[in-house]
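Colleague: Please find the sequence and the predicted model below.
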Amino acid sequence: MGTELRMIDEDFRQSLLSKMSISQGNILFLRELLIEYKEAGMDKNSMMNNLIELRSSCNSDVEDVFLDLMDFVTGFCNSSLRIF
């Protein structure tokens, strides 16, 4: 993986964790960040891999947040909420 991609991935993970701390459980607020990264060029596989990595290292109390975000990425949600 190139250095630029690693930097984008790290920025994505840090941004998401930061937004989670202020989101007060608002999953749609977090979804907007995912859309921003998609529009900036992050592909579906990269986004999913980052979410999987974050989920595996998180506390169980926020695991559902990552699962919901993964649903938006994979399309396992209302079609109006799909990211890809």
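Modeller: That came through fine.

Colleague: Going by C-alpha atoms from here, please, whenever you check contacts or count neighbours.
Modeller: Will do.

Colleague: do you know how far L54 is from M48?
Modeller: Going from L54 to M48 by C-alpha to C-alpha, to the nearest Å gives 10 Å.

Colleague: Put this next to the first one:
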Amino acid sequence: MLAAHTTWPVISVPPGVKEFPEDVWSSVHMPSEIPNATILEGSNAVLFAFNVLSSKNPVAYMMRRFAIEERMANSASAY
């Protein structure tokens, strides 16, 4: 319910998704108009948080953009 009381982005990463899949529902069931990002993998949560930060920080944006372009170049060269 933190998301209902803050203007900051809230990212939920339920622990033990593979062992206890029913715990995901506690993060997904939110009242309407309460923004909350539920992400199942911790590494994806880090990337999501970095994307949120890069929307206001030019240095973070450049780092993220470089990583995306580098990944695209590496995947294109694999073919």
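Modeller: Right, received. Where do you want to start? Everything numeric in this text was worked out from a predicted model, so none of it was measured.

Colleague: what TM-score comes out when they're superposed?
Modeller: Scored against TM-score structural alignment, normalised by the length of structure 2, the superposed chains reach a TM-score of 0.34; 45 aligned residues with a C-alpha RMSD of 3.3 Å.

Colleague: re earlier: any residues in contact with both of L54 and M48 of structure 1?
Modeller: Counting by C-alpha atoms under 8 Å, 6 or more residues apart in numbering, no residue touches both L54 of structure 1 and M48.

Colleague: ok, T3 of structure 1 to S18 of structure 1 distance?
Modeller: From T3 of structure 1 to S18 of structure 1 the distance is 22 Å (C-alpha to C-alpha).

Colleague: Please identify which of these two sits among more neighbours.
Modeller: S18 (11 against 8; other C-alpha atoms under 10 Å).

Colleague: Remind me which helix or strand the more buried one belongs to.
Modeller: helix 3-22 (DSSP states H and E).

Colleague: List the neighbours of that helix that are in contact with it.
Modeller: 30, 33, 37, 46, 50-51, 54.

Colleague: Mark which of those residues are buried, thanks.
Modeller: Using 16 or more other C-alpha atoms under 10 Å as the burial test, these include 30, 37, 50-51, 54 as buried.

Colleague: For those residues, work out which two are farthest apart.
Modeller: Y37 and L54 (15.9 Å; C-alpha to C-alpha).
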